[in-house]
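Asker: sequence first, predicted coordinates after that:
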Amino acid sequence: MTRRYNFCAGPAALPTPVLERAREELLDYRGRGLSVMEMSHRSPEFTAIAEAAEANLRTLLRIPDNYRVLFMQGGATMQFACVPLNLLGGGGTPNYLDTGIWSGKAIKEADHLAGSHLAASSRAGGYVDVPASDRIALSADAAYLHYCHNETIGGLAYDYVPDVAVPLVCDMSSSILSAPLDVSRFGVIYAGAQKNIGPAGLTLVIVRDDLLGRALPQTPSLLDWKVYADNASMINTPPTYAWYLAGLVFEWLKDDIGGLEAMAAINRRKAATLYDAIETSDFYSNPIAPANRSLMNVPFVLADEALNDTFLGEAEAAGLLNLRGHRSVGGMRASLYNAVGQQAVEALVAFMGDFEQRHG
C-alpha cells in the first residue's frame, strides 16, 4: 500500500509512526490480549495511558502546575458554549476578537447565551489581517477576552498574544503543538484534536485553576470544566482510543521530533516552501497579509477559477489529496499540520509548477 499526501484541514494526517504503532497494538495492547478500544476507562492499563499522555503534553507545552488539563468531547465547537458558561458565574460581559468564520461562530454562541462585546474585528478589511493590538477595546466589565489564534478556513494567524488585564481565552484548534507556547499568558486554551493532536472525538482544554468553579448555575454538568477537573476527565466514558492515539502523538513529538522548538523549525520551512512558490507565480495568489499568514493552513486561488476542478482532479491523480478550499470561500487550501512532511509540500509545489506551465 502506498500512502498519499493528505492536505486535509481536519480530520487531518496523523504521523506514520503513530499509525504503525497503533496498528501493532490494535489487537493486543502490550500482551493484555485485547485492544485499547476494549478496555475499561477505569482499568489500571488505561489509567496509565491517560496519565502518560497528560505528562508528555505538560512536558511539551511546559504547562505550569496551576493549570488543569482536561480531555473532553464535543469538539472545539462545544467549547464555544463552555467558555461563557464556565466564566460568567461572577458576572461581566464576554469580549471577543473577530478574525473570521471560527471566531464568528464563537461570538454567535456567546451572543445566544449571554450577549457579547466586540473588542476588535478585521471584518471590514475582508479578514486579510488581524486587528492591531492597540485597536483592542475591552468593555468596562469584561469577564474575559476570547480569540482564535489561527483561522483554519481563512489561513489567518495572530503574530502576537493580546496583552490584557482579564483572562485570555484562545481557540488553538489548528495551531496547538505546532510551536512553543507560553501557557502562563492564557487563562484558557482549548483545541479540537483532529489537526495536530490526534483523531476527531477528543477536545483538549487547558484551564488555570482560579478559573474553575465560576460556572453559571444552569451549566450542565457535562459542560462544567470543574466537574472534569475533579474527575480526571472521566465523569463519563471518555473517547478512550482517541485519547490513546493523542498520547502516541505526544510521544512522537517529544521523542522522535525533539520537542516543539524542532517542530516549529520544520513547520516554518514547510510553509516558506509553499508561500515562496505562490509569491513567485502569476498564476497562484494568497490574499493574507504576510505578517498574518498561517503556517498551518495555506489558502490560494488560481488566476482562472474555471481551472479549479481540473487542478483538483489532476492533484488527486498525482497523490495530493484534499486541496479543495472550504465551501464558504472556495479556491484551494493546503493544510500543513505537523504530520505533513517537507516531502509532501515539495511534491505539491512541483505539481503546482507543472500545472502552471501547462495551463497558465
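Answerer: Perfect, I can see it now.
Asker: every contact and neighbour count from this point should use C-alpha atoms.
Answerer: OK.
Asker: OK, contacts around the closest residue to Leu320 other than its chain neighbours?
Answerer: Nearest non-adjacent residue to Leu320, counting by CA to CA, 6 or more residues apart in numbering: Tyr5, 5.1 Å away. The contact partners of Tyr5, by CA atoms under 8 Å, 6 or more residues apart in numbering, come to Gly319, Leu320, Leu321, Val340, Ala344.
Asker: please enumerate the helices of the stretch 51-200 of the chain.
Answerer: In the stretch 51-200 of the chain, the helices defined using DSSP state H, counting those that start in this stretch lie at 75-87, 101-113.
Asker: next, the angle helix 75-87 makes with the last one.
Answerer: I take that to be helix 101-113. Relative orientation of helix 101-113 and helix 75-87, computed by axes from the mean of the first three to the mean of the last three CA atoms, to 10 degrees: 40 degrees.
Asker: how about helix 101-113: buried residues?
Answerer: Buried residues in helix 101-113, counted by 16 or more other CA atoms under 10 Å: Ile101, Trp102, Ser103, Gly104, Ala106, Ile107, Glu109, Ala110.
Asker: next, the one to line up against it:
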Amino acid sequence: MPRPYNFSAGPAMLPEAVLEQAKAEMLDWRGSGMAVMEMSHRGKEFVAIAEQAEADLRELMNIPANYKMLFLQGGASSQFAAIPMNLLRGKTKADYLNTGMWSKKAISEARKYAQVNVVASSEAGNFTTVPARETWKCDPEAAYLHYTPNETINGVEMHTVPDVAVPLAADLSSTLLSRPLDVSKFGVIYAGAQKNIGPAGLTIVIVREDLIGQTIAGTPTMLDYAVMAKEGSMYNTPPTYAWYIAGLVFQWLKTQGGLAVIGECNRAKAELLYRTIDESGFYKNPVDPAYRSWMNVPFTLPDEALDKPFLAEAKTAGLLTLAGHRSVGGMRASIYNAVPLAGVKALVDFMADFQKRHG
C-alpha cells in the first residue's frame, strides 16, 4: 500500500527515501554495531555524521565562511530569547515586524530583554498581508530587526528579503531549504527542524561571526552562541538522532538537484493548489495574493458544517492532517519539500470531487 500524503504543519512529512535509509541503519550504523541514538556524541562515528551534515548544509545553502552553524535544542521558540541576548550587543532597543502568531510570540519574549519597537503590524487585518515597506517605522537606535518570513499558521509569506541598515534576524522555520537563499543578507537565521529539515528536537542557527560574543548579563550558557560555536554545538549532549536524520535529508536534497530544483517544484505545487482554490468558486484563501505562502496554504469551505466531512473523507482518501490551526479554523495544507507534486495533485483531485458532491 502506498503511504498516505501528510499535510501536517509540523512535525511534517519526511522523504520516504530518508525513512528507508534510517530503517536500514536503525540497528547497526554502517558496521559500527550501534544505532545512531546509542552513540556517544563525542565518539568518532557520530562526529563523522555531524561533520558531514554541516558540510552538506553549507554546500546546499552556499553559506559564507564567516557564518557559524549551530545544531541546538530548544526549538525555534528558545531563539526568541536567544536573539536579543546575543544581538543587543550593548544596545537596549530592537525592531520587530509583526505579521502573524509567531511574530507575536517572538515580540512578547523579546520584551523581557529589550525595548521592542514594532515597526509595522498587520494584526488589524487578521494577518492576511504584510505592511508595505514604506510604512515601517524603524528605530535608528535598534540593534537589529527581527521578522518571520513565513507565518506557518496564517499562510503569509514575504518573498523578498528586507533591506535594512541593521543586522537582520529571521525565523525561517517553515521555509529554510525550500528554495535558494542569500545567507549574506542576514545576521542570524534560525529554524526548528520539523518542517523541511528533519524531526522535532533540533534547531539550526546560522549566525554571522561578528555578532557572536557580546551577550547580555545573565544569558544562560545554553543560549550563548559563542559557547555553542566554540564547542561545535556539543557543550552538552545534542539531539543526536534528529541531527543524523537532518543529515540524511541534506543528502536527499542534493540527490534531487539542490535547492534551485526543489524550489521550482515547490513553486509548482503552490501554484497548482492556489489555482484550484481560486477557480473553484467553492474554496477560499484569505491571504493577499502577493503574500501567499508556498509552504502553508490555508483555505475555507463555504459552510463550516462541511469541515468534518471534508476531513473524514480526505483521511479515507489518504490525505492526512488538513485541519487548520485552532486559532484560524478551516483547512491548511502544508506542502513542504517532502510532499511530492503527486501529493498535491491527489489533494486537488479530491477537492474537485468533494465540491461536485457537496457544492
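Answerer: In hand now; what should we look at? In this text, all values refer to a predicted model and were calculated from it rather than measured experimentally.
Asker: circling back to that earlier point, show me what the residue nearest to Leu320 of the first structure lines up with in the second structure.
Answerer: For Tyr5 of the first structure, the aligned residue in the second structure is Tyr5 (criterion: TM-score structural alignment).
Asker: average offset of the longest helix seen in the second structure relative to the first structure?
Answerer: Determined from DSSP state H, the single longest helix within the second structure is helix 259-280. For helix 259-280 of the second structure, the mean distance to aligned residues of the first structure following superposition is 0.5 Å (mean CA distance after the TM-score superposition for the first structure).
Asker: and the gap between Thr99 of the second structure and Tyr113 of the second structure?
Answerer: Applying CA to CA, to the nearest Å, the value for Thr99 of the second structure to Tyr113 of the second structure is 21 Å.
Asker: whoops, I mixed them up, Gly330 of the second structure
Answerer: Computed as CA to CA, the Gly330 of the second structure to Tyr113 of the second structure distance reads 36 Å.
Asker: looking at the helices of the stretch 51-200 of the first structure, which is nearest to Asp354 of the first structure?
Answerer: Closest approach to Asp354 of the first structure among the helices of the stretch 51-200 of the first structure is made by helix 101-113 (32.7 Å; CA to CA).
Asker: what are the contacting residues of that closest one?
Answerer: Outside helix 101-113 of the first structure, the residues that touch it by CA under 8 Å, 6+ apart are 77, 80-81, 84-85, 94, 96-98, 116, 147-148, 151-154.
Asker: pull the most distant pair out of those.
Answerer: Once CA to CA is applied, the contacts of helix 101-113 of the first structure give Leu85 and Gly154 as the farthest pair, at 27.5 Å.
Asker: who's more crowded, those two?
Answerer: Gly154 (26 against 23; other CA atoms under 10 Å).
Asker: can I get the helices of the stretch 51-200 of the first structure in a markdown table including distance to Arg21 of the first structure?
Answerer: Below are the helices of the stretch 51-200 of the first structure laid out as a markdown table (distance: least, CA to CA, whole Å):
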| stretch | distance to Arg21 of the first structure |
| --- | --- |
| helix 75-87 | 25 |
| helix 101-113 | 33 |
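Asker: nearest to Glu54 of the first structure, of those helices?
Answerer: Set against Glu54 of the first structure and scored by CA to CA, these come closest in helix 75-87, at 18.3 Å.
Asker: in the stretch 251-359 of the second structure, mark out all the strands, start to finish.
Answerer: For the stretch 251-359 of the second structure, the strands defined by DSSP state E, counting those that start in this stretch cover 296-299, 319-320, 331-334.
Asker: the second one vs the first structure, average offset?
Answerer: Mean deviation of strand 319-320 of the second structure relative to the first structure after superposition (mean CA distance after the TM-score superposition for the first structure): 0.3 Å.
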